[in-house]
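> Sequence first, then the predicted structure:
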Amino acid sequence: MATVLEHTQLPALARGFSLLGSGGGGSTTMLELALAGDEHWPLTLHELDDLDPALPCLGAAFVGSTMLLGERLPGEAPFARLIAAAERWLGHPVPVVCSLEGGGLNGLTPFTLAADRLVVDADLTGRAVPGLDQMSLLVDRVPGVVAACDTGAGGVMLAETGRPIDLERVIRAATIQAGGVGGTVFAGFTVGDLVEHSVHGGTLRALELGTAFLHAASAPLGELATALGGRLLGHGRISAVEPDARDPHVNAIGIDGEGGRVHRIITRSETLAFMTDGRVEASAPTIIVALDTVSRDILEVTDLTLARNVAVLELPAPAWWTQRPERLRHVVPSAYGLADLDGAA
């Protein structure tokens, strides 16, 4: 059954995708502003069962440093050349769009294409992740997937390979050449492929989370966590930010908690784990959310700075990842070289 999304629901939808970012995925502000002025509201969101499974589908996302999007705003139609290249390669139009990444700003990206495509409520991650090889279609080795990306100066690169890490590496290199951030489109799959090989209902989950968050944001922290269907892991003042000796991209954020407890948040581009007194309490793919305890802002990992008072919540992981061990291994901390943090998802 299709859902009609009203303009007034945009803030809740954005807050929900911020929560699903698990500290990553980029700020939703830019796309909120872009969609706020869109003349095509209300927007229709289709469930997979609404659509013919044979319909071709594409996914679109911004890749690279999402922080740069605040300085280098994308053009009016940032995915148009990429979609055109993919459609030329495939030899047919692609009438349906889903989300590549179901957390952070890319949760909103499909709605920028809603004027001329059907938006389906499916995505390839269910939360923010750093690698394109972690997209569900590639994790499940769905054949025929192609990817197109920006290379800078109006250039487009299209790649097709049976080895997922190749797409991650070549698109990452092209994005660096393009200036550090750019658009990417996946195509070559159908609505039917998404039935088994994607996370379902992520947009409606984001809307429910965001609505609950806006209603309960000023409530006591435990009540807020319960309203979101999660739990409060801990809260306190950040007392240390320490890079990991093995990987400078990994930080351990020390928090002085209540009753002498010592909490630690382990981050990379997203939050990977939460510990109390040396014990792992939660780890990816569980969604770990840090909030400013005063403003109740949803924080990204780059916002976790010394002396800030934060609260950390746990939200359930997308079930798609935990259904099979071969899927789960792509998103647990050991996938990032942190094997001692696995097992709390």
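Thanks, I have it.

> can we go C-alpha only for contacts and neighbour counts from here?
Fine.

> just checking, Ile238 touches Asp303?
No: between Ile238 and Asp303 no contact is recorded; they are 11.0 Å apart, counting by Cα atoms under 8 Å.

> Those two: who's more crowded?
More neighbours sit around Ile238 than around the other of Ile238 and Asp303, counting by other Cα atoms under 10 Å; the figures are 21 against 13.

> residues in contact with the more buried one?
For Ile238, the residues meeting the contact criterion (Cα atoms under 8 Å, 6 or more residues apart in numbering) are Ile253, Gly254, Ile255, Asp256, Leu304, Thr305, Leu306, Ala307, Arg308, Asn309, Val310.

> Mind putting those into CSV with distance to Ala153, secondary structure and neighbour count?
As requested, the contacts of Ile238 are exported to CSV (distance: Cα to Cα, whole Å; DSSP: H, G, I helix; E, B strand; the rest coil; neighbours: other Cα atoms under 10 Å):
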residue, distance to Ala153, secondary structure, neighbour count
Ile253, 39, strand, 21
Gly254, 43, strand, 22
Ile255, 45, strand, 27
Asp256, 48, strand, 19
Leu304, 35, coil, 22
Thr305, 36, coil, 15
Leu306, 40, coil, 14
Ala307, 42, coil, 13
Arg308, 41, coil, 16
Asn309, 43, strand, 21
Val310, 42, strand, 26
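
> how many neighbours does His197 have?
His197 is flanked by 21 other residues according to other Cα under 10 Å.

> Spit out the contact partners of it.
His197 is in contact with Leu124, Ser136, Leu137, Asp140, Val142, counting by Cα under 8 Å, 6+ apart.

> Second structure follows, compare the two:
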Amino acid sequence: MRKIGKREVEDMAVGAAVLASGGGGDPYIGKLMALQAIDEYGPFDMITLDELDDDAWVCGSHMLGAPTVLVEKVPNGREGVGAVDALEERFGRKFDAIMPLEAGGLNSLLPFQVAAAKGVPIVDCDGMGRAFPELQHVTWSLFDIPACPAVVCDEKGDVVTIDAVDNAWAERLARNVAITTGGSVFMADYAMTGADVKRCSIPGTSTYCEVIGRTIRECQEKNVDPVPEILEFLGAYELFRGKLDDVSRRTEGGFARGYAHFQGIDAYHGKECELRFQNEHLLCKSGDQILCSTPDLIAVLDIETALPITTEGMKYGARGVVIGIPVHKHWRSERGLKIAGPRYFGYDFDYVPVEERVKNNG
């Protein structure tokens, strides 16, 4: 077990926003909620998968909805706890630990606040290794772990329990609750034993986020460009450098959908780059040339600071480095591509790993 204090939270917030591929909720809000929880409850207890008992009872905790909504609809801090309370009541037993659903600015840190309020540890793992738009986009789905029963809670205290036929239907039903209640809700779901958590989760995600954030911070302190260090650590690829000259966002169907367009600078002068997103970046292309696509990660880093720029934080004139990060092997499996590959999101081409695209594109 390791104690997680404010410095670790600061670093995790930055690293999680890198792995969030532009989505996952506002990292600033998640950081504030976690820091406030430390003031109230003390440092968090975080355990590894090896330290988790096989018969422990664990659930996921997260926000669901359009990240853009959180700019105005700020959480009150009770939604996540209320969802877990209701799920415990449904099962008639207490949870022994809480785990993140994904690596996202808000969704990586919200579970820490919930775990502290419940007096249980957080598990150093998640179900994605990145952020994805939909509830069923977790490795737990690949191993047939049901999301339901799932509980949805909003800031007013409304509670909805979902019993769906499968995880895709759990997403549809929960998304409609989010739309009805203002665009975002908090959930508790994917209840499972410690043995299943170990078998089906991506290990060490919170620590991984922390190291990414610490690397960026230490480079800034040394006045060293963090981008090469981050590329090397992540095994990532620089796809483009440019100035944002057009961005379009709309909240539709409970998602933030849109595109961002960059004009190339430096070695990319005279070229263009377009990103397509549904909460998270799904496609990066230059003209007709595809540079990277889901399920690989696409992140935009500020060209000066290497701090990640979220889809809702993109503004005209911003200068960014677009990078592609190879995704965890689970998502490159046939089943992973079926639920999170480009064709699932309506793109008419097959997935090609980012490292192959970089090689083929020269």
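Received the coordinates, thanks. It should be emphasised that the depicted structure is a prediction, and the values quoted were computed from it without experimental measurement.

> if we can go back for a sec, any of the contacts of His197 of structure 1 buried? List them.
Among the contacts of His197 of structure 1, the ones that count as buried by 16 or more other Cα atoms under 10 Å are Leu124, Ser136, Leu137.

> Could you verify that the last one is part of a strand?
No: Leu137 of structure 1: not assigned to a strand; according to DSSP: H, G, I helix; E, B strand; the rest coil it is helix.

> Surely it touches Leu124?
Yes: A contact is recorded between Leu137 of structure 1 and Leu124 when judged using Cα under 8 Å, the distance being 6.8 Å.

> Between these two, which contacts overlap?
With contacts taken as Cα under 8 Å, 6+ apart, Leu137 of structure 1 and Leu124 have His197, Ser198 as neighbours in common.

> neighbours of Lys3 of structure 2, just the number please.
Neighbours of Lys3 of structure 2 (other Cα under 10 Å): 12.

> ditto for Leu5 of structure 1
The burial count for Leu5 of structure 1: 16, using other Cα under 10 Å.

> now stretch 168-175 of structure 2: which residue numbers in structure 1?
The alignment of stretch 168-175 of structure 2 onto structure 1 (TM-score structural alignment) spans residues 165-172.

> Pull the residues that contact that stretch.
Val63, Gly64, Gly131, Leu132, Asp133, Ala147, Cys149, Ala159, Glu160, Thr161.

> all helices for the stretch 1-150 of structure 2, in order.
Secondary structure of the stretch 1-150 of structure 2, counting by DSSP state H, counting those that start in this stretch: helices at 6-19, 27-41, 79-91, 110-118, 139-142.

> Mind checking the ones you listed for the one nearest to Gln278 of structure 2?
Taking Cα to Cα as the criterion, helix 6-19 is the member of these that comes nearest to Gln278 of structure 2, at 15.3 Å.

> in that closest one, what counts as buried?
Within helix 6-19 of structure 2, the residues that count as buried by 16+ other Cα under 10 Å are 6, 8-19.

> again, but for stretch 153-171 of structure 2
Of all the residues in stretch 153-171 of structure 2, those buried under the rule 16+ other Cα under 10 Å are 153-155, 159-164, 167-171.

> Endpoint to endpoint, it covers what distance?
Chord length of stretch 153-171 of structure 2, first to last residue, is 14 Å (Cα to Cα, to the nearest Å).

> I'd like the distance from that stretch to the chain centre, please.
Averaging C-alpha coordinates over stretch 153-171 of structure 2 and over its chain gives two centres that are 19 Å apart (Cα atoms, centre = their mean, to the nearest Å).

> and if you look at stretch 196-214 of structure 2?
When distances are taken as Cα atoms, centre = their mean, stretch 196-214 of structure 2 is centred 12 Å away from the chain's centroid.

> Give the aligned range of that stretch in structure 1.
Counting by TM-score structural alignment, stretch 196-214 of structure 2 lines up with residues 193-211 of structure 1.

> Compute the first-to-last residue distance for that stretch.
Stretch 193-211 of structure 1 stretches 30 Å from its first residue to its last (Cα to Cα).

> do stretch 8-27 of structure 1 as well
Between the opening and closing residues of stretch 8-27 of structure 1 there is a gap of 19 Å (Cα to Cα).

> List the contacts of it.
Contact with stretch 8-27 of structure 1 is made by 28, 32, 36, 66-67, 102-108, 126-129, 203, 205-211, 213-214, 269-271, 287-290, 298-301, as judged by Cα under 8 Å, 6+ apart.

> Among these, name the buried ones.
Neighbour-count burial within the contacts of stretch 8-27 of structure 1 applies to 28, 32, 66, 102-108, 126-129, 203, 205-211, 213, 269-271, 287-290, 298-301; the criterion is 16+ other Cα under 10 Å.

> Can you find the partner of Pro133 of structure 2 in structure 1?
Under the alignment (TM-score structural alignment), Pro133 of structure 2 pairs with Pro130 of structure 1.

> Now name the helix or strand holding the nearest residue to its match once chain neighbours are set aside.
The shortest distance from Pro130 of structure 1 to any residue other than its chain neighbours is 6.6 Å, reached at Ser269 (Cα to Cα, 6 or more residues apart in numbering). Element membership of Ser269 of structure 1, judged by DSSP states H and E, is empty: it is in no helix or strand.
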